[in-house]
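Participant: A predicted structure for the sequence below; I have some questions about it.
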Amino acid sequence: MAEDAYTIVNVHYQGLFTPTPLIYFDGVKASVPQTVVKKTNFDDFIPFLEKLTNGRCRDVYYCPHEVMLSEGLHAIQNNCDFNEFLEDMNKKKRLDVYVDHHHEPLFDWIR
């Protein structure tokens, strides 16, 4: 079995971000093998997440696993962001994807 089959993307949804410290609180987590995510492109990724989470994914972010959100949070808003996400996914064994259902000003909170 390929090594990336063991690489996991944890999708966190139905939770809330809190500003101090920046955390994702009271969410649900679904783990997806990297091989599944690699089969998508940016145009398919949001619909994939919406199907996985049974809801609208307004804003999507990712962060390397075990890195504080305030230090490693990245938005996935376009093809360029998605390609960076894929590159980071190739370097890490785990990435966490966060769905922000409430369009919070996360990067303002980090500053």
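Facilitator: Received, thanks. These numbers were taken from a predicted model, which means no experiment stands behind them. Numbers count the residues shown, from 1 in each chain.

Participant: all contacts plus neighbour counts: C-alpha atoms, from now on.
Facilitator: OK.

Participant: setting aside sequence neighbours, what's the nearest residue to Lys29?
Facilitator: In space, and not counting its chain neighbours, Lys29 is closest to His12: 4.6 Å by Cα to Cα, 6 or more residues apart in numbering.

Participant: contacting residues for the one you found?
Facilitator: 27-30, 96-99 (Cα atoms under 8 Å, 6 or more residues apart in numbering).

Participant: so who does the residue minimising distance to the centre of the chain touch?
Facilitator: Among the residues of the chain, Val97 comes closest to the average C-alpha position under Cα atoms, centre = their mean, at 1.5 Å. Counting by Cα under 8 Å, 6+ apart, Val97 makes contact with 9-12, 60-63.

Participant: one more time with 6 Å, if that's ok
Facilitator: Val97 sits next to 10-11, 61-62 when contact means Cα atoms under 6 Å, 6 or more residues apart in numbering.

Participant: how much space is there between it and Leu106?
Facilitator: For Val97, the distance to Leu106 equals 14 Å [Cα to Cα, to the nearest Å].

Participant: next: Arg56.
Facilitator: Distance of Arg56 to Leu106, given as Cα to Cα: 18 Å.

Participant: the more surrounded of these two?
Facilitator: Per other Cα atoms under 10 Å, whichever of Arg56 and Leu106 has more neighbours is Leu106, with 18 against 14.

Participant: ok, and here's another one to check against it:
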Amino acid sequence: MASSPNPTDQNFIVVDFHYNGQFAPNPLVYFDPNRASVRDVDFSGFGYEQFMEFLHKLTKSRSKDIYFCLPQESLGVGIHTLVNNGDYIGIFGFGVC
């Protein structure tokens, strides 16, 4: 994730999605993913379920496990699983409960 493309609109952030790749250990890396950057979606109106539906439409597939890593952390240290609305709010700092 990165900062807003328009500094006056804090609801719009850049989110980079990497999917359909494979994890490999030592050090932990994610090989050969498809990638998509989303710049024009207001994620503040989403909750976990709406976000999961958005991912389904973006990737044209349903994923069993969704992982996230904040940009200031290495993958091996900062990887987390997104499993509920609490995680979603924790990532983006907002959400619909």
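Facilitator: Yep, that arrived. Note that the structure is predicted; figures quoted are calculated from it, not measured.

Participant: hmm, back to that, element containing the equivalent of the residue nearest to Lys29 of structure 1 over in structure 2?
Facilitator: Aligning on TM-score structural alignment places His12 of structure 1 opposite His18 in structure 2. Using DSSP states H and E, His18 of structure 2 maps to strand 15-19.

Participant: returning to that earlier point: determine which two of the contacts of Val97 of structure 1 are furthest apart.
Facilitator: Across the contacts of Val97 of structure 1, no pair lies farther apart than Asn10 and Tyr61, at 11.5 Å, counting by Cα to Cα.

Participant: find the helix or strand that Asn90 of structure 1 is a member of.
Facilitator: Per DSSP H and E, Asn90 of structure 1 falls inside helix 79-91.

Participant: in the strand holding His18 of structure 2, which residues are buried?
Facilitator: Across strand 15-19 of structure 2, burial judged by 16 or more other Cα atoms under 10 Å covers 15, 17-19.

Participant: ok, now stretch 18-36 of structure 1?
Facilitator: Of all the residues in stretch 18-36 of structure 1, those buried under the rule 16+ other Cα under 10 Å are 19, 22, 24, 29, 32, 34-35.

Participant: next SSE after the helix holding Asn90 of structure 1?
Facilitator: Past helix 79-91 of structure 1, the next helix or strand by DSSP H and E is strand 94-100.

Participant: on that earlier part again, make JSON lines out of the buried residues of strand 15-19 of structure 2 and add distance to Asn6 of structure 2.
Facilitator: Putting the buried residues of strand 15-19 of structure 2 into JSON lines (distance: Cα to Cα, whole Å) gives the following:
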{"residue": "Val15", "distance to Asn6 of structure 2": "14"}
{"residue": "Phe17", "distance to Asn6 of structure 2": "20"}
{"residue": "His18", "distance to Asn6 of structure 2": "23"}
{"residue": "Tyr19", "distance to Asn6 of structure 2": "26"}
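
Participant: for the residues you listed, which one is nearest Thr8 of structure 2?
Facilitator: Val15 (17.4 Å).

Participant: surely the closest one touches Val38?
Facilitator: Yes - using Cα atoms under 6 Å, Val15 of structure 2 is in contact with Val38, at 5.3 Å.

Participant: ok, how many other residues are close to the equivalent of Tyr62 of structure 1 over in structure 2?
Facilitator: Taking TM-score structural alignment, Tyr62 of structure 1 has Phe68 as its aligned residue in structure 2. Around Phe68 of structure 2 there are 17 other residues, counting by other Cα under 10 Å.
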